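Chemist: sequence and predicted model, in that order:
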Amino acid sequence: MPAVTLSEEIVDAINAVNGVHPGFRAVHAKGTVCEGTFTATPEAARLSRAAHLQGEEVRCTVRFSNASGNPKASDAHPLASRGIGVKFHLPGGGATDMAALPLPLFMVRNADDFLGFTRARTPDPETGRPDPDRMMAFVADHPETAAAIQLGLPKLAPTTSYATSGYNGLHAFGLVAADGGETWGRYSWVPVEGEHYLSDPEREAAGRDYLQHEIRERLEGDGEARLRLDFKLAADGDSLTDPTEEWQGEREIVTLGELTVTGVIEEPADGPLVFDPNNLTDGILASADPVLAARSPAYSVSVERRLA
């Protein structure tokens, strides 16, 4: 019998936290698929030769989601994180992806630590809740996790819309210019109308699927959701491989373009819709971040099980 891979262990651990839900993603199980367009800025074209960053309007498939692996998770939970996946359909064919969360930093530095972090969150069979001592022990051994959680908790609060939430790519990526020059940084999706969160009374009154309902209502007719793509440039000494490290001090931020989401569509039936941040095109480089490297094989395990 073949040995269980780390990716399989990670998906098993996620399932232990959220439950097994056949036909659904291991995480971000509940979501809304949309269509839209992206238009890059001249500065983006200067920094990268990537086809979708040259200024031509590019068609996109977008998925907004509740980050939980439980398709019945409530959007109104006080810690209900969200997600956005964007697939850019390149002018010459093919596609490249982005995936982002509200968290400013990731909680762990590598895949082994992510497995330990996820296992520490597994509900106790008797109480139905995670063992706080187990989580506290993990955090005590991983101070970077405590710092990332403290910084990220306010961003997990329910927003008024998927379109009023910010989303961060977490990992460092490199933009490669036409002359081969590289510019490294981290990207973020910034809501054009600003970040807006539910008040406590609004959250208590909101339905389980209020974000799905809101985005559908918003995009009916001529409605739209607009998000700006910003790229925070790394400075000397910034780690390109540690997603838990906060880049301290002022950083230059370059706006790469704007995404306009215009309508809700059905999830494509011609194959699984996957937003893999390692699915890159010429003109963009992945860093050697071990968490980033671990995402593709874990996605493959999740997709295989979803289609089984």
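Modeler: Structure's in. What do you need?
Chemist: from here on, just use CA atoms for contacts and neighbour counts.
Modeler: Fine.
Chemist: and the strands in the stretch 151-300 of the chain?
Modeler: 167-176, 182-191, 225-233, 253-264, 284-286 (DSSP state E, counting those that start in this stretch).
Chemist: name the nearest residue to residue 89, sequence neighbours excluded.
Modeler: residue 95 (4.6 Å; Cα to Cα, 6 or more residues apart in numbering).
Chemist: and that neighbour, how far from residue 9?
Modeler: 29 Å (Cα to Cα, to the nearest Å).
Chemist: the more surrounded of the two?
Modeler: Relative neighbour count places residue 95 above the other of residue 95 and residue 9, with 19 against 16, counting by other Cα atoms under 10 Å.
Chemist: do a quick rundown of the helices in the chain.
Modeler: Counting by DSSP state H, the chain has helices at residues 6-18, 42-47, 111-120, 132-141, 143-156, 200-205, 210-219, 290-307.
Chemist: comparison target below:
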Amino acid sequence: MRILSALRFNQSIFGAGERTSAQEGSMRDPVLKLLVPADPVRDAIPGSHPDAPDEGWATPISDAFAVHASDGTPLQSLIDSAQGNSPFHAVVTDFDRRLDEAFGRLLRSQITEEKRLEATGWYGAYLTRLYAVAHGISAFRREVDMLIRTWVQSPHLPDDLKSPLRTLIRPKRNPAGYGSSLLPLFDSRTEPITGRTTTPKLAVRVKEPELSTDRQGQGDQILLVIATDGTTMSRVSLDFPLIREAMACVDDHVGLTDLVDVTAPRLERIRASRLQSSHLHGAEFCLADGDHEVQITQRYTKES
């Protein structure tokens, strides 16, 4: 039945086969190469709002596996929790019910704990895809929705994206305390100074950037424009990886995703542009030592 389940549309579209893993299939099939990253199992966000793009949706699935055997099965629990107008009722077939019964019989049989966990993980992924496809949910739908909104609202950034982008570009040294952001002057990389420093570091205090966007032609490319005091510092591509990395930032704390290797070079260029000599005139320099900052006064003298 696991082999047959791989033929279901809501499973095969993401390359979820019994004999071949999705990763192996995506290397051979050009269609799966595009669809495997959209597998909802990769981004099952807790919540109970499957029809709201900015909300979570996967809690009913995890709750379905928490029911006691005497209270029903995971599928039946998921059906009972779905609202009367939910499209999930329409996608459940006799095959799904028989698969659900087979899963229940397997758990009641004498199997090892390892086999039990493996079967539960597989069936959980099956129901996740079944439920998500019924509601039109793909992986990272929040980020995709934000990318579309950003393109539509250009040159203005959506309000709920501005703060995460500023945090990603200009993280505060101590989000819970003072809000300064420091870039080291003589480090090999322009990684902002966060937390306590073990050795004194000469740094420049970075002002809050002014962010806007620039849509390129009629395509889907959009550029993020970073400016300070009305002067454009840099322009970088604002695509899915950068938006996903930004939306991982919470309450002035920098987040981290598996796309950090893609976004890191662009963030490096943004911060390095602030350290160009033409942009350092009148900048605030300080010495970061431990938890403290010592302000350095910069004096200018007229050339004779």
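Modeler: That came in fine, so what should we check first? None of these values were measured; they are calculated from a predicted model.
Chemist: superposed, what's their TM-score?
Modeler: Overlay of the two chains. TM-score (TM-score structural alignment, normalised by the length of the second structure): 0.24; 114 aligned residues with a Cα RMSD of 5.9 Å.
Chemist: ok, back up a step: most tightly surrounded among the strands of the stretch 151-300 of the first structure?
Modeler: strand 167-176 (a mean of 24; mean count of other Cα atoms under 10 Å).
Chemist: rewinding a little: residue 258 of the first structure: which of the helices of the first structure is closest?
Modeler: helix 42-47 (11.0 Å; Cα to Cα).
Chemist: now the closest one: buried residues?
Modeler: Neighbour counts over helix 42-47 of the first structure (16 or more other Cα atoms under 10 Å) mark 44-47 as buried.
Chemist: just send those back as a markdown table, with distance to residue 120 of the first structure too.
Modeler: Compiled in a markdown table, these are given as follows (distance: Cα to Cα, whole Å):
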| residue | distance to residue 120 of the first structure |
| --- | --- |
| 44 | 41 |
| 45 | 44 |
| 46 | 45 |
| 47 | 41 |
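Chemist: could you measure from the residue nearest to residue 89 of the first structure over to residue 58 of the first structure?
Modeler: Here residue 95 of the first structure is placed at a distance of 10 Å from residue 58 of the first structure (Cα to Cα).
Chemist: return every residue with contacts to both of the two.
Modeler: Common neighbours of residue 95 of the first structure and residue 58, counting by Cα atoms under 8 Å, 6 or more residues apart in numbering, are 88-89.
Chemist: before we move on, back to that, can I get the strands of the stretch 151-300 of the first structure in TSV with distance to residue 215 of the first structure?
Modeler: Conversion of these to TSV gives the following (distance: least, Cα to Cα, whole Å):
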stretch	distance to residue 215 of the first structure
strand 167-176	16
strand 182-191	14
strand 225-233	8
strand 253-264	8
strand 284-286	30
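Chemist: what's the closest of the ones you listed to residue 31 of the first structure?
Modeler: Closest approach to residue 31 of the first structure among these (Cα to Cα): strand 253-264, 10.9 Å.
Chemist: quick one, the closest one and strand 182-191 angle?
Modeler: 50 degrees (axes from the mean of the first three to the mean of the last three Cα atoms, to 10 degrees).
Chemist: strand 253-264 of the first structure packs against which elements?
Modeler: Strand 253-264 of the first structure sits against strand 30-40, helix 42-47, helix 210-219, strand 225-233, with contacts defined as 3 or more Cα pairs under 8 Å, 6 or more residues apart in numbering; DSSP states H and E.
Chemist: please redo it, this time with the cut-off set to 6 Å
Modeler: Counting by 3 or more Cα pairs under 6 Å, 6 or more residues apart in numbering; DSSP states H and E, the packing neighbours recorded for strand 253-264 of the first structure are strand 30-40, strand 225-233.
Chemist: quick check: residue 213 of the second structure is in a strand.
Modeler: Yes. Counting by DSSP: H, G, I helix; E, B strand; the rest coil, residue 213 of the second structure is found in a strand.
Chemist: measure it to residue 272 of the second structure for me?
Modeler: Applying Cα to Cα, one obtains 20 Å for the distance of residue 213 of the second structure from residue 272 of the second structure.
Chemist: who has more neighbours, those two?
Modeler: residue 213 (21 against 17).
Chemist: from what I see, the more buried one and residue 227 are in contact.
Modeler: No. The criterion here is Cα atoms under 6 Å, and residue 213 of the second structure misses it with residue 227 at 10.9 Å.
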